[in-house]
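**Student:** Prediction below, plus the sequence it came from.
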Amino acid sequence: MSQFFFLGLIALGGAFGACSRYLISELCVSLFGRGFPYGTLVVNVLGSLLMGLLMSAINQGMIASVPARPIIGLGFLGALTTFSTFSMDNVILMQQGAFLKAGLNILLNVALSIAACFVGYQLLMKN
């Protein structure tokens, strides 16, 4: 498989991931307001769940690694969940003196994302 084709698959998934991230974030703002970075939390947890499902499906032989991993794993999920946004959200909260919110955001993103990835992986396990 050529490198350009592989990069094209990643770009295709990334375009959908970036658009999905925007739409999810806007939905969270409309539902919950801007007082807490709910959009980042939702995309991080959802992305982790989907990553767990994807990797389990690949490891179980349910889907082929190519094109699923470059399109979904690297492209879509790579664009959907961005740790840099998570980091910036927390810097802003700390600059505003909202240390409790920042701590809660860090705890929730890390714990729920790891848990969601585990659940996603386990959902497709055959044992």
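**Tutor:** Good, I have the coordinates.
**Student:** C-alpha only now, for contacts and for neighbours.
**Tutor:** Will do.
**Student:** Check this structure for its longest helix and report it.
**Tutor:** For the chain, the helix reaching the highest residue count under DSSP state H is reported as helix 3-32.
**Student:** Report how many residues lie close to residue 27.
**Tutor:** Neighbours of residue 27 under the rule other Cα atoms under 10 Å: 14.
**Student:** Comparison target, given below:
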Amino acid sequence: MTGPLAVALVALGAAVGAPLRYLADRLVQARHDTLFPWGTFTVNVAGSALLGFLAALPADPAVMTGAGVGFCGALTTYSTFSYETLRLAQDRARFVAVANVVASVAGALGAGVCGFALARALIG
């Protein structure tokens, strides 16, 4: 899907996803007094699960554009994941930095697979 409608759908999805990412990140992180960036981890895993779910549904370009690209793209955050990992390494919390990389990559990929499998099971 391309054109003005696609841009509008991405913008609409992102307008919901970005504030939700911020609020979810703050809510989760406030409940954990650790160095590990639980808020970013949570939104990235949740967004990956949702995107996997959407990817398994029958193709609807408008849904994938608005919800997949716009919402999931704004909900998840690779840049914050990278920044937090580098910050942990610079602060000499190398074990936590490595744990963040391993858990985030494995968690997001696993969540995407689970979301995909769930949608396939539901639609048959």
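**Tutor:** Good, I have the coordinates. Bear in mind that the values here come from a model prediction, so they are computed numbers and not experimental data.
**Student:** Let me know the TM-score between chain one and chain two.
**Tutor:** Once superposed, the chains reach a TM-score of 0.92 (TM-score structural alignment, normalised by the length of structure 2), with 122 aligned residues with a Cα RMSD of 1.5 Å.
**Student:** and the longest helix of structure 1, what does it pack onto?
**Tutor:** Helix 3-32 of structure 1 makes packing contacts with helix 38-59, helix 77-80 when contacts are defined by 3 or more Cα pairs under 8 Å, 6 or more residues apart in numbering; DSSP states H and E.
**Student:** what's the closest of these to residue 88 of structure 1?
**Tutor:** helix 38-59 (10.3 Å; Cα to Cα).
**Student:** relative orientation of that closest one and helix 3-32 in degrees?
**Tutor:** 140 degrees (axes from the mean of the first three to the mean of the last three Cα atoms, to 10 degrees).
**Student:** Roughly how far does the most centrally placed residue in structure 1 sit from residue 98 of structure 1?
**Tutor:** The centroid of structure 1 falls nearest to residue 47 when counting by Cα atoms, centre = their mean (2.7 Å). As defined by Cα to Cα, to the nearest Å, residue 47 of structure 1 lies at a distance of 26 Å from residue 98 of structure 1.
**Student:** and of the helices and strands packed on helix 3-32 of structure 1, who's closest to residue 6 of structure 1?
**Tutor:** helix 77-80 (14.7 Å).
**Student:** The helix or strand just after that closest one vs structure 2 - mean distance after superposition?
**Tutor:** Remark: after helix 77-80 of structure 1, the chain's next helix or strand is helix 83-95, criterion DSSP states H and E. With mean Cα distance after the TM-score superposition for structure 1, helix 83-95 of structure 1 departs from structure 2 by a mean of 0.5 Å once superposed.
**Student:** how much distance is there from the helix or strand following helix 83-95 of structure 1 to the middle of the chain?
**Tutor:** Downstream of helix 83-95 of structure 1, the first helix or strand assigned by DSSP H and E is helix 99-123. Offset of helix 99-123 of structure 1 from its chain centre (Cα atoms, centre = their mean, to the nearest Å): 11 Å.
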